[in-house]
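Asker: make a model of this:
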Amino acid sequence: MSFGTYARRVRDVGAPAARRHTALRCAVSEYCPLGFHATWAYVSATALPSPDLRRDSTALLRALDALESSRAVRIAEGASFAARRRAEKAAGLRTPRGAPVAQVWRPHWPTPVGTAPSRLGLVAAVADRHRAFRRLSAPDGTPVTNGLASEGRAARLTELHGRLEACGTAYLTALGLPDAAARDELSDTVTGIRGEVRPGHAALNHRLFQWLGFADLLGYALVVAPAR
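Answerer: Have a look, this model is predicted:
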């Protein structure tokens, strides 16, 4: 079913609360610019004063409003990009110009021009993914067998894991108001992690890509200028 169908179910005040709650989760699965779990944390936080979307009908609607508003901006951005590309192709320009296309595939909360994402929402999203990152198996410094990593590489991975975890903790401690040093530290940490990725389907790549997924969200939260 479509996003619109799920949105109508959320707005059906005559439906059971559990059904409306499930419909909102389905709507998030259809549009999740920060990833499903981070997007759910974002809209749940911005639905305050009550974060309990299972019992608070008005909070449920506020969460849907936040999701729909962002989705409308994303649709408009996509239409604008498509129109620009048609014009560029007609002019013989095969390479996209203007805004970077890669941003579409990375965590990004679209907002109308002149507005910023909710700082509370971004803090909640990072907190959710920070908890998930900490649950990932961390390298313990033991060399990986079968020649997949040297003892030195295992030590580097342990250090990088700790640094990324610390970057997340620093952002949350600052309540989403980081300083330049925090941005520089994350950038340096990400460079180190990317340097450990190997070509092809190396055994450790899956773990590193999980780390980089969290780093992408954290990096977006660090550089965006959210409303206070």
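
Asker: going forward, measure contacts and count neighbours with C-alpha atoms only.
Answerer: OK.

Asker: check contacts around Ala127.
Answerer: If you count contacts by Cα atoms under 8 Å, 6 or more residues apart in numbering, Ala127 has them with 168, 172.

Asker: quick one: it from Arg156, how far?
Answerer: From Ala127 across to Arg156, the span is 25 Å (Cα to Cα, to the nearest Å).

Asker: what does Ser29 give?
Answerer: Remark: distance between Ser29 and Arg156 (Cα to Cα) = 36 Å.

Asker: ditto for Cys26
Answerer: Distance of Cys26 to Arg156, computed by Cα to Cα: 40 Å.

Asker: do Tyr42 as well
Answerer: 33 Å.

Asker: buried set for the longest helix seen in the chain?
Answerer: When every helix of the chain is counted residue by residue (DSSP state H), the longest turns out to be helix 57-90. Within helix 57-90, the residues scored as buried using 16 or more other Cα atoms under 10 Å are 57-68, 70-71, 73-74, 81, 85.

Asker: sequence B follows; please return its structure for comparison with A:
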Amino acid sequence: MTSFLAQRAHVHDARLPLGRRHSALRTCITLFAPYGLRATYHHLTLSAAIPRQLEADPDALVRAVDELHQARVLWRVRAEEYAAHRRAEKRAGRRAVPEPRP
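Answerer: Below you'll find the model as predicted:
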């Protein structure tokens, strides 16, 4: 299993062929896809303006992976805050399944 940060480093590595860097971006998306795989790829393609011919703008891959990384950092912070909150509730004996809506 590969890590998001290792694949992000591959995207940033200008010594690698563009195809390999693009593959690393796609791997990053499989590891963190906030909108789902296809929707996240589509969003990044539009927001980073990734061209069909990667040679036209190789920096687009870096823009895309940086946007994805920023979203992942925010998500991880929120997930950790939520986990800490849930642990505190459990220690206080207040952790319970919420009542279903009527």
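
Asker: what residue is smack in the middle of the second structure?
Answerer: Per Cα atoms, centre = their mean, the C-alpha nearest to the average position across the second structure is that of Phe32, at 3.7 Å.

Asker: looking at it, that residue is touching Arg72, isn't it?
Answerer: Yes. With contact taken as Cα atoms under 8 Å, Phe32 of the second structure and Arg72 are classed as touching, separated by 7.0 Å.

Asker: so Gly92 of the first structure belongs to a strand, correct?
Answerer: No. Assignment of Gly92 of the first structure by DSSP: H, G, I helix; E, B strand; the rest coil gives coil, placing it outside any strand.

Asker: list the contacts of it.
Answerer: Gly92 of the first structure is in contact with no residue at all, counting by Cα under 8 Å, 6+ apart.

Asker: what's the helix or strand Arg163 of the first structure falls within aligned against in the second structure?
Answerer: When secondary structure is defined using DSSP states H and E, the element that contains Arg163 of the first structure is helix 151-173. In the comparison with the second structure, helix 151-173 of the first structure aligns to no range at all (TM-score structural alignment).

Asker: distance of the residue nearest to Phe4 of the second structure when sequence neighbours are not counted from Arg76 of the second structure?
Answerer: Closest residue to Phe4 of the second structure apart from its sequence neighbours, by Cα to Cα, 6 or more residues apart in numbering: Cys28 at 5.4 Å. According to Cα to Cα, Cys28 of the second structure stands 15 Å off from Arg76 of the second structure.

Asker: and for Arg94 of the second structure?
Answerer: Counting by Cα to Cα, the gap from Arg94 of the second structure to Arg76 of the second structure is 24 Å.

Asker: same question, Pro17 of the second structure
Answerer: Separation of Pro17 of the second structure from Arg76 of the second structure (Cα to Cα): 30 Å.

Asker: can you check Ala24 of the second structure too?
Answerer: Using Cα to Cα, one obtains 21 Å as the distance from Ala24 of the second structure to Arg76 of the second structure.

Asker: for Ser47 of the second structure, same thing?
Answerer: Distance, Ser47 of the second structure to Arg76 of the second structure, using Cα to Cα: 22 Å.

Asker: same check on Ala6 of the second structure?
Answerer: Spatial separation of Ala6 of the second structure from Arg76 of the second structure under the definition Cα to Cα is 17 Å.

Asker: before we move on, back to that, mean deviation, the longest helix of the first structure versus the second structure?
Answerer: For helix 57-90 of the first structure, the mean deviation from the second structure after alignment is 0.6 Å (mean Cα distance after the TM-score superposition for the first structure).

Asker: quick one: list the elements packing against that helix.
Answerer: Counting contacts by 3 or more Cα pairs under 8 Å, 6 or more residues apart in numbering; DSSP states H and E, the secondary-structure elements packed against helix 57-90 of the first structure are helix 3-10, helix 17-30, helix 36-46.

Asker: tell me what the first one is packed against?
Answerer: Applying 3+ Cα pairs under 8 Å, 6+ apart, one finds that helix 3-10 of the first structure makes contact with helix 17-30, helix 57-90.

Asker: quick one: distance of stretch 181-201 of the first structure to the chain centre.
Answerer: In this view, stretch 181-201 of the first structure has its centroid 17 Å away from the chain centroid, taken as Cα atoms, centre = their mean, to the nearest Å.

Asker: before I go, just wanted to say thanks for your time.
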